[in-house]
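J.: Sequence first, then the predicted structure:
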Amino acid sequence: MKTLKLGTRGSPLALAQAHMVRDALVAAHDVAVEIVVVVTTGDRVQDRPLAEIGGKALWTKELDAALLDQRIDLAVHSMKDVETRLADGIVIAAMLPRADVRDRLIGAASLEALPEGARLGTSSPRRAAQLLGERPDIVIVPLRGNVATRLAKIAAGEADATLLAAAGLDRLGIAEGVALPLSTVLPAPAQGAVGMTCREGDDAVAALLAAIDDVPTHSAVLLERRFLAALAADCHSSVAAYAQIEGGRVVFRAEILLPDGSERQGGAFDRSAEDAAAEVDALAAYLLGAASPELRGLFGGQ
């Protein structure tokens, strides 16, 4: 078979994840894989929150275009950055085993240790809402950039602390920070998962990727993405969801929040895998029904 062209963003974390996928493919098939760096709008624009300029598509549209133009054969993504509705002609083909889903606090030993009025740097609506819910006194300041850039901004005093995904830090070999409990900071849907997309109908590439697909991760992430779809959530929405699959059962936890953290509607279920999809839809409907008109109005179609 021809050399596989694997598309990725060019950040250190994206490249680390691309090498993980390449290594897995080579081990499974002894196939040649070339890593192709694709610069995305999200990489180029660093001075504004993504929600202001187009949302998650800014991480994916150039990679999607490269796939559809056959410049690459597959693309590697942090699944939490992939839009809920995929571009026409693009499919999610596989996922690597999921890493630590928690967020790590950088800049303080705990949330309680943050001083009164501390500046928390983040451009994530979810993280901002969750932290404000725990500490209404903190001040949220915008903070974007790759992991190294954000760590440097904290060291330079642009903010007192920030939250970063434990999975990304681990993949970069960075031990800094304190993992926050899921009871306090539930992760973004699909956090910690690395996924691969390919062209719809490209059976040869899909077959290669199927051999490295981690089915429990893939199934869990699809449920979390289903929850986003059931809410009609967008990049402005403060949403958290986490599915764990074991022994044919799914334990699912989720919450929706007002941007200032003043309202937090959460729920959970433990069901058989066969019933999980319907339960996800029901949980989304329940949380929207329990929400105030202000919170419910932040989701599409409400």
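T.: Thanks, I have it.
J.: Please count neighbours and contacts with C-alpha atoms only from this point.
T.: Noted.
J.: Please name the nearest non-neighbouring residue to the residue nearest in space to the middle of the chain.
T.: Centroid-nearest residue in the chain, with Cα atoms, centre = their mean: residue 80, separated by 1.8 Å. Nearest non-adjacent residue to residue 80, counting by Cα to Cα, 6 or more residues apart in numbering: residue 190, 4.7 Å away.
J.: another structure for you, compare them:
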Amino acid sequence: MNSKPLNIVIATRESRLALWQAEHVQALLAARGHQVSLLGMTTLGDQILDRTLSKVGGKGLFVKELETALEDGRADIAVHSLKDVPMELPEGMLLACVMEREDARDAFVSPRHARLQDLPQGAVVGTSSLRRTVLLQALRPDLRIEPLRGNLDTRLRKLDEGQYEAIVLAAAGLKRLGLQERIRCEFDEAQMLPAAGQGALGIEVRAGRSDLIEALAPLVHQPTWLRVAAERAVSRAMGGSCSMPLAAHAVLKGEHLHIAAAWGDPEARTPLVRASQSGLATTLEQAEALGQAVATQLRERGAH
């Protein structure tokens, strides 16, 4: 059944990648007969660029203003990179749609070196992610990991100016903006386990907007939703925020889901802790239960 045409306002950050994501959703909804416009906003996360996210309040800084626009009725839906969405949504908000995932892997980007292994001893690598920091330290303890903030174009400019030998970015963002030629290689998922929700888009609405939930239903990709539900459950059970050095990535084959997670100490005083679990996942509840089981294993092995 087609939902009746709606006038939909999308709240979005104004970075090039966020606008691409919002325009992508706008085009899909417009193709189904809806009138869709964008409300561009600058979030606190876009404004504070001199400190790492973990020190200024985490990735929720990228979604708070968008949620305020939903609450006060200026916007109907907000399109997010799911890895930026806090594990607990505010009262009265819900995740109405998870779309098909782009590449979930991390990308190695460097002007001079083809792979992480090729970097010289002590090379400077840029990332603001604690997850990437601990995984890079496990792969190459000799590297100097330095903070890297700003939108995608800013990060690439800092690399090109020579501030870093290499940087690590989400492959999905580079591919969505047509910048895949900047990717020297994608990290093997076993080497650099992605963040929960990486590469997937989520759409947030006010609870009770059944008209919007119905309009968004054709955009839902259930296999992706099952995978990210398991990943986000690990993070939620660990008290997850972007100030936690945690990776979680799920793979779905038929009705069988395999989820792997890793936790590391940013000071590198203890080795990486890994855990995994497999099982049937035909519902979000089953997927979340697998994620919770992995979090329990991590804690039993010393993650905190």
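T.: Great, that's in hand. Note that the coordinates shown come from a computational prediction; the quantities given were computed from them, not determined experimentally.
J.: Fetch the TM-score of the aligned pair.
T.: Laid over one another, the chains give 0.94 as their TM-score (TM-score structural alignment, normalised by the length of structure 1), with 292 aligned residues with a Cα RMSD of 1.3 Å.
J.: quick one, what contacts the residue nearest to the centre of structure 1?
T.: With contact taken as Cα atoms under 8 Å, 6 or more residues apart in numbering, residue 80 of structure 1 is in contact with 188, 189, 190, 191, 192, 193.
J.: Residue 65 of structure 1 versus that one, what's the distance?
T.: 19 Å (Cα to Cα, to the nearest Å).
J.: Same question for residue 240 of structure 1.
T.: Counting by Cα to Cα - residue 240 of structure 1 and residue 65 of structure 1 are separated by 29 Å.
J.: Next, residue 131 of structure 1: secondary structure please.
T.: helix (DSSP: H, G, I helix; E, B strand; the rest coil).
J.: Touching, it and residue 259? I think so.
T.: No. Contact criterion Cα atoms under 8 Å: residue 131 of structure 1 and residue 259 do not qualify, at 10.2 Å.
J.: got the buried residues for stretch 69-81 of structure 2?
T.: Buried positions in stretch 69-81 of structure 2, judged by neighbour count with 16 or more other Cα atoms under 10 Å: 69, 70, 75, 76, 77, 78, 79, 80, 81.
J.: and of those, the nearest to residue 50 of structure 2?
T.: residue 81 (21.9 Å; Cα to Cα).
J.: now the closest one, nearest residue through space, not along the chain?
T.: That would be residue 201: by Cα to Cα, 6+ apart, it lies 4.8 Å from residue 81 of structure 2.
J.: and that neighbour, how many residues sit next to it?
T.: 24 (other Cα atoms under 10 Å).
J.: Same check on the one 3 residues further on?
T.: Under the neighbour criterion other Cα under 10 Å, residue 204 of structure 2 is assigned a count of 26.
J.: try the one 4 residues further on
T.: Taking other Cα under 10 Å as the neighbour definition, residue 208 of structure 2 ends up with a count of 11.
J.: What lines up with it in structure 1?
T.: Aligned against structure 1 by TM-score structural alignment, residue 208 of structure 2 finds its counterpart in residue 201.
J.: Secondary structure element holding that match?
T.: In this assignment (DSSP states H and E), residue 201 of structure 1 forms part of neither any helix nor any strand.
J.: OK, contacts around it?
T.: Residue 201 of structure 1 sits in contact with no residue, where contact means Cα under 8 Å, 6+ apart.
J.: for residue 171 of structure 2, same thing?
T.: Counted by Cα under 8 Å, 6+ apart, residue 171 of structure 2 has contacts 103, 104, 105, 106, 107, 180, 183, 186, 199.
J.: So how do I select the buried members of the residues you listed in PyMOL?
T.: Here is the PyMOL selection string for the buried members of the contacts of residue 171 of structure 2, based on 16+ other Cα under 10 Å:
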select buried, resi 103+104+105+106+107+180+183+186+199
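J.: Let's see the distance spanning stretch 92-106 of structure 2 from one end to the other.
T.: 33 Å.
J.: Kindly report the same for stretch 110-126 of structure 1.
T.: 18 Å.
J.: residue in structure 2 matching the residue nearest to residue 80 of structure 1?
T.: In structure 2, residue 190 of structure 1 lands on residue 197 (TM-score structural alignment).
J.: picking that back up, more crowded one of residue 240 and residue 65 of structure 1?
T.: Set residue 240 of structure 1 next to residue 65 and count neighbours by other Cα under 10 Å: residue 240 wins out with 24 against 14.
J.: If you drop the residues flanking it in sequence, what lies closest to the equivalent of residue 138 of structure 2 over in structure 1?
T.: Matched to structure 1 by TM-score structural alignment, residue 138 of structure 2 sits across from residue 133. With sequence-adjacent residues excluded and distances taken as Cα to Cα, 6+ apart, residue 133 of structure 1 is closest to residue 261, at 4.1 Å.
J.: picking up where we left off before, is it true that the residue nearest to residue 80 of structure 1 touches residue 223?
T.: No. With contact defined as Cα under 8 Å, residue 190 of structure 1 does not reach residue 223; the gap is 9.1 Å.
J.: joint contacts of these two?
T.: If you check residue 190 of structure 1 and residue 223 against Cα under 8 Å, 6+ apart, no residue is contacted by both.
J.: Distance of residue 47 of structure 2 relative to residue 149 of structure 2?
T.: 11 Å.
J.: repeat for residue 132 of structure 2
T.: 14 Å.
J.: what do you get for residue 251 of structure 2?
T.: Distance from residue 251 of structure 2 to residue 149 of structure 2, by Cα to Cα: 29 Å.
J.: Check residue 102 of structure 2 too.
T.: Distance from residue 102 of structure 2 to residue 149 of structure 2, by Cα to Cα: 22 Å.
J.: Who has more neighbours out of these two?
T.: For residue 102 of structure 2 versus residue 149, the count of surrounding residues by other Cα under 10 Å is larger for residue 149: 20 against 16.
J.: Quick check, that one in contact with residue 158.
T.: No. Taking contacts as Cα under 8 Å, residue 149 of structure 2 lies outside contact range of residue 158: 9.6 Å.
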